[in-house]
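1. Pasting a predicted model and its sequence here:
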Amino acid sequence: MSEETLYRRLRAFRDTFREGFGSESEEVRWPEISQGQILMMMSSKARHQRVAHRLRTALEPQLAAGLALYVETDLEDPGLGILRVPDLAVVNADFEPTAADAMPPHDCHCIIEVVSRSNPANDYEGKLRDYPAMGIPHYLIVDPRDGTAVHYWAPTTRTGAPTYDNQQHYTFGDTVTVGDWKIDTSGLPRYDDEAPQ
């Protein structure tokens, strides 16, 4: 069975599963698909959303005409068998959705993920594998657990596996540069130790 055939079966099951169970659940978000598996994601908590909102507020006014900032929208590459739901995505405003009403990766300029306490490996491992494979030019991970951020750019496969050629590490308080955009992280809140995300 090809990667795309398996993906389409998982995609159909995901949509059926979501309609039958997840739409009434406040705890379950749209599942993601990667490496032939459906990945269940928990709904974002308030602290996670607060960080994402501040990032959106900082970034959106800087976008040139023709670009838009999407929040938690399906991003899929059926040929690679990948469907992700990024926290924030800078995309061409006039992109044509895929047949499954998702964003195609070739219209995406930047992905920003806010790390949750419950599953940090999803952002640092799974998505760090999938986003360069999809050709996403810039990937920014913002981690309120320890007040850090990492910007990855220039996707490549020259090492034999999809990765990014470059990375830059930041701490909250720094101004992060992503392409033509600058994000001041000094106002980003960190998670409280007492409240898991």
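-> Now that the structure is in, tell me what you want to look at.
2. C-alpha from now on. contacts and neighbour counts both.
-> Noted.
3. what about the strands in the protein?
-> Remark: strands assigned in the chain by DSSP state E are 32-34, 37-39, 67-71, 75-77, 82-84, 88-92, 108-114, 138-143, 148-156, 163-171, 175-178, 181-184.
4. In JSON lines, list the ones you listed along with mean neighbour count and distance to A102.
-> Below are the strands of the chain laid out as JSON lines (neighbours: other CA atoms under 10 Å; distance: least, CA to CA, whole Å):
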{"stretch": "strand 32-34", "mean neighbour count": "20", "distance to A102": "12"}
{"stretch": "strand 37-39", "mean neighbour count": "16", "distance to A102": "16"}
{"stretch": "strand 67-71", "mean neighbour count": "18", "distance to A102": "11"}
{"stretch": "strand 75-77", "mean neighbour count": "22", "distance to A102": "5"}
{"stretch": "strand 82-84", "mean neighbour count": "24", "distance to A102": "9"}
{"stretch": "strand 88-92", "mean neighbour count": "22", "distance to A102": "12"}
{"stretch": "strand 108-114", "mean neighbour count": "22", "distance to A102": "11"}
{"stretch": "strand 138-143", "mean neighbour count": "24", "distance to A102": "19"}
{"stretch": "strand 148-156", "mean neighbour count": "19", "distance to A102": "21"}
{"stretch": "strand 163-171", "mean neighbour count": "16", "distance to A102": "23"}
{"stretch": "strand 175-178", "mean neighbour count": "16", "distance to A102": "24"}
{"stretch": "strand 181-184", "mean neighbour count": "16", "distance to A102": "25"}
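5. then this one, side by side with the first:
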Amino acid sequence: MTIAPDDTRHGATGAYRAMRDFLQSTDDTLPGKFEITREGIVHDMMSPGGPHEVTTARISRRLESVMPDELLAHNGTPDVEDEPEGIMRHPDVMVIAWTDLDTEGSIDPHTLIAAIEVVSRSNPDNDWVGKVRDYPLIGIPVYAVFDPRTGTGAVLTDIHPTPDGPRYATRKDFVYGEDVTIADWTISTADLPRYQDTP
């Protein structure tokens, strides 16, 4: 759910700062997950549940088993922020070098090797629409989406310019059970859980 006006297109404006300050002031006091997009504040009202968390953990562990030691598939804080674009996101998993994670404040999205999202049961458009738009805009070269509602997903790559701004040129869809390649690493999608009663 978007709960702020479309003022963020002007980058680090007073509106973006006000939204960022609001999110910091409500940290840990309101349920759900908040992010700032080009369209305003997006609030995923439901906290992630079992299948979402299990999927995130399994993807992270499987990636780290095949990646070099200087990289990690991180699924914690902080946020990824591009202040000039007026975007602050929080990927479920970010593939990043340990040295780039070791910073104060938000992560520079240009240091990410990949961002991975597990689709929310309550707000799937945030992952399938909003982040497909925002992640190439802030320079994240690979975006992988896992959807426990359908047991499918996609890996988006090859950022290229368009009249509407940078967009991913290549999309490779997959079905749970197939191997999937994210950046330079291939992992199994076997045994990833599904949502049981999808609304």
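-> Looks like it arrived, so ask away. Note that the structure is predicted; figures quoted are calculated from it, not measured.
6. Could you measure from the equivalent of R171 of structure 2 over in structure 1 over to Y152 of structure 1?
-> Here R171 of structure 2 is matched to Q167 in structure 1, going by TM-score structural alignment. Using CA to CA, to the nearest Å, we find Q167 of structure 1 at a distance of 4 Å from Y152 of structure 1.
7. V51 of structure 1 now?
-> 19 Å.
8. next one: K127 of structure 1
-> K127 of structure 1 is 11 Å from Y152 of structure 1, by CA to CA.
9. Give me the aligned partner of E64 of structure 2 over in structure 1.
-> Using TM-score structural alignment, E64 of structure 2 lines up with E60 in structure 1.
10. who are the neighbours in contact with the most centrally placed residue in structure 1?
-> Among the residues of structure 1, the one closest to the centroid is P86, at 2.5 Å (CA atoms, centre = their mean). By CA atoms under 8 Å, 6 or more residues apart in numbering, P86 of structure 1 lies in contact with V71, E72, T73, D74, L75, I111, I112, E113.
11. Compare those with structure 2 and list the overlap.
-> Among the contacts of P86 of structure 1, the ones still in contact in structure 2 (both residues aligned by TM-score structural alignment, their matches' CA atoms under 8 Å) are V71, D74, L75, I111, I112, E113.
12. for the longest helix seen in structure 2, packing partners?
-> When structure 2 is scanned for its longest helix (criterion: DSSP state H), the result is helix 50-66. The contact analysis (3 or more CA pairs under 8 Å, 6 or more residues apart in numbering; DSSP states H and E) places helix 50-66 of structure 2 against strand 71-74, strand 114-118, strand 185-188.
13. From T186 of structure 2, how far off is whatever residue of structure 2 lines up with L80 of structure 1?
-> Under the alignment defined by TM-score structural alignment, L80 of structure 1 is paired with E85 of structure 2. Noted for E85 of structure 2: a distance of 32 Å to T186 of structure 2, by CA to CA.
14. again with P109 of structure 2
-> In terms of CA to CA, P109 of structure 2 sits 22 Å off from T186 of structure 2.
15. What residue in structure 1 is paired with T26 of structure 2?
-> Looks like T26 of structure 2 aligns to F17 there (TM-score structural alignment).
16. Apologies, that question was intended for I187 of structure 2.
-> By TM-score structural alignment, I187 of structure 2 lines up with I183.
17. any idea how far its match is from K127 of structure 1?
-> 21 Å.
18. Show the contacting residues for G32 of structure 2.
-> H43, D44, M45, M46, S47, P48.
19. Can you tell me how far the first one is from L192 of structure 2?
-> When CA to CA is applied, the distance between H43 of structure 2 and L192 of structure 2 equals 25 Å.
20. pretty sure the match of L80 of structure 1 contacts Y16?
-> No - using CA atoms under 8 Å as the test, E85 of structure 2 is too far from Y16 to be in contact (9.4 Å).
21. Contact partners for P161 of structure 2?
-> R167.
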